[in-house]
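**Q** sequence-free structure coming up:
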């Protein structure tokens, strides 16, 4: 059994069982991929894929076991390959982080500044997506760790630890009628057009849920995935928005007013997610500790 066979297996699975896409990802040919998969099956004595003609249609039970075991072997191999760098002056290498725009833009800059100062030989790669994508990237080893709120379900083999809370507030244009109220209610907010997050994001579905719990259906004029886009449309007078407090920058967002919503919209919790079989390098653990200790400022 070879690492090449295991990498081929993971590439086929990551390519949604497409031999051609796996071949492209591995910079080889389709016959070579098929041969490696067959040789692995012959060596261990079981079929890993359900086939329909020449097509792979699903993993067998043994294939699902092989997926988890081969991922663990490849992860451990990467960890062993990195030991030489880890023993030289505090560590070197690349830390791949999957996160959302809101954390990349507002939650992580101070942490990354401190980490880069402590580990100048470690490169950082940020990959941005929505929470379900991020967990899948962690599961598929496309990133070393994820930072986001957690969706309703998480892939098997993922562990998560709380990082920092994310309180919310209401933003409105300057001189908006809601600013005249001593305390706003969800019913008050629902009277105005709403600019909100896409519901793939925690701040999208959670805000929607609070309106639905009260039997309210505000008119949504814009859904977006980027806090800066949401703020721009609110500033342009298209509506109001419930956003994370850390996304509001008073010195820059001078055309917006902020209203404290108290406990109308509960805070979320940012979490750090890892594979259960992940080898945690020293600098990786320090990065996680910095996130938990600092959070957004």
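**A** That came through fine. Remember, it's a predicted structure, so these values are computed and weren't measured experimentally. Numbering: from 1, shown residues only.
**Q** From now on I want contacts and neighbour counts done on CA atoms only, so please keep to that.
**A** OK.
**Q** And residue 56, how close does it get to residue 9?
**A** Note on residue 56: its distance to residue 9, by CA to CA, to the nearest Å, is 12 Å.
**Q** Of the two, which one has the most company?
**A** More neighbours surround residue 9 than the other of residue 56 and residue 9, with 25 against 17 (other CA atoms under 10 Å).
**Q** Looks to me like the more buried one is in a helix.
**A** Yes - judged by DSSP: H, G, I helix; E, B strand; the rest coil, residue 9 forms part of a helix.
**Q** Make sure it is actually in contact with residue 67.
**A** Yes - contact between residue 9 and residue 67 holds when scored by CA atoms under 8 Å: they sit 7.4 Å apart.
**Q** what about residue 235, neighbour count?
**A** Around residue 235 there are 20 other residues, counting by other CA under 10 Å.
**Q** leaving aside the residues next to it on the chain, what's closest to it?
**A** residue 173 (5.2 Å; CA to CA, 6 or more residues apart in numbering).
**Q** take the one below as the second:
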């Protein structure tokens, strides 16, 4: 009887061992069947929705990238793109679901390489930086220039866009960090406020209010208004006039701050801006004047936005810290 029990126990032990060996053999037979290169091709193709455009960005042939994506679809067992005859591509639902994961995996792979390099004392990597389009000309070049002086191995991929695009980029992982205002910040984004910026009015230098020390909101109601036509910004500027009971109607509008300044300088009306300017001359050589408001108007807050759903890479954390120091030291009149 004892012998039978012992044999049964031995048989059970051998069965467990065989099962573990089978698992190991299965893992060896079915390794990961896709590469980081294929993931990179997939992400760029998803961003451009064109094999041809992706191939140009990646400096490879179009057949190479389409083959790599097709092989990736076979490896995943799902279709990533719908191929439209002569009209590009669109992502399937599976493609949309996997895109964020692919971006994260590529960033983690880059982080691993950076960690290895930093063991030798260097700091390298790339940063996908977004900036509100109205802030980009006076703010972004100076920040990048000063940061790369001490971190010459860092490269940047920049996006200048309106607020909705920036927030979307932070959510889907196409942006690492954004410089923007605290306008309609959504869940999933961490915003660090750095600098309060009260709005001001700009006027043609020959305007009847150009010699006034400060300007009242009510004084501007009958004047032609040149609107900076950006989502969130236009609502913010218009809402300033709620204190006097009437919002201005835009006589002219543009989504480009330099065009708005040019229209004002050429006598087409006034406008309202936030970020302080070091020059009151436009690119066509015309001048405008800058005036503060008499009223205590609501200021916007400039800051740094990061996705809260992803841990920032070390290089992004260093740049965010640098941005905080740089912006807090800006001279605001």
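**A** Ah, there it is. All values reported here derive from a predicted model rather than from experimental measurement.
**Q** ok, back up a step: and the residue nearest to residue 235 of the first structure, what's its match in the second structure?
**A** By TM-score structural alignment, residue 173 of the first structure lines up with residue 204 in the second structure.
**Q** Quick check: that match touching residue 286?
**A** No - using CA under 8 Å, residue 204 of the second structure and residue 286 do not qualify as a contacting pair, with a distance of 9.0 Å.
**Q** who touches both of the two?
**A** 265, 266 (CA atoms under 8 Å, 6 or more residues apart in numbering).
**Q** Could you check which of the two has the larger neighbour count?
**A** Between residue 204 of the second structure and residue 286, counting by other CA under 10 Å, residue 204 is the more crowded of the two (24 against 17).
**Q** Please report how far the more buried one lies from residue 54 of the second structure.
**A** Note on residue 204 of the second structure: its distance to residue 54 of the second structure, by CA to CA, is 46 Å.
**Q** can you check residue 243 of the second structure too?
**A** If you go by CA to CA, the gap between residue 243 of the second structure and residue 54 of the second structure works out to 50 Å.
**Q** out of these two, which sits in the busier spot?
**A** Relative neighbour count places residue 54 above the other of residue 243 of the second structure and residue 54, with 23 against 12, counting by other CA under 10 Å.
**Q** ok but the more buried one is inside a strand, no?
**A** No - assessed by three-state DSSP, residue 54 of the second structure does not belong to a strand; its assignment is helix.
**Q** What lines up with it in the first structure?
**A** Aligned against the first structure - with TM-score structural alignment as the criterion - residue 54 of the second structure pairs with residue 22.
**Q** residues in contact with residue 202 of the second structure?
**A** By CA under 8 Å, 6+ apart, residue 202 of the second structure lies in contact with 261, 264, 270, 271, 272, 273, 288, 289, 290, 291.
**Q** Can you tell me which of those residues has the largest number of neighbours?
**A** The member of the contacts of residue 202 of the second structure that has the most neighbours, counting by other CA under 10 Å, is residue 261 with 29 neighbours.
**Q** Give me the nearest residue to it, chain neighbours excluded.
**A** Once chain neighbours are set aside, the closest to residue 261 of the second structure by CA to CA, 6+ apart is residue 282, at 6.6 Å.
**Q** can you tell me how far that neighbour sits from residue 264 of the second structure?
**A** In this view, residue 282 of the second structure and residue 264 of the second structure are 10 Å apart by CA to CA.
**Q** Please enumerate the strands of the first structure.
**A** Secondary structure of the first structure by DSSP state E: the strands cover 49-52, 55-59, 93-99, 122-128, 145-148, 158-166, 168-173, 194-197, 220-224, 241-244, 256-259, 268-275.
**Q** Any chance you could list what contacts the fifth one?
**A** With CA under 8 Å, 6+ apart as the test, strand 145-148 of the first structure has contacts from 96-100, 103, 131, 134-135, 138, 270-275.
**Q** Let's see that with 6 Å instead.
**A** 97, 98, 99, 131, 134, 138, 270, 271, 272, 273, 274 (CA atoms under 6 Å, 6 or more residues apart in numbering).
**Q** Next up, the contacts around the third one.
**A** The neighbourhood of residue 99 of the first structure, defined by CA under 6 Å, 6+ apart, consists of 128, 146, 147, 148.
**Q** which position in the second structure aligns with it?
**A** By TM-score structural alignment, residue 99 of the first structure lines up with residue 131 in the second structure.
**Q** just checking, residue 143 of the first structure touches residue 96?
**A** Yes - the pair formed by residue 143 of the first structure and residue 96 meets the contact definition of CA atoms under 6 Å, at 4.8 Å.
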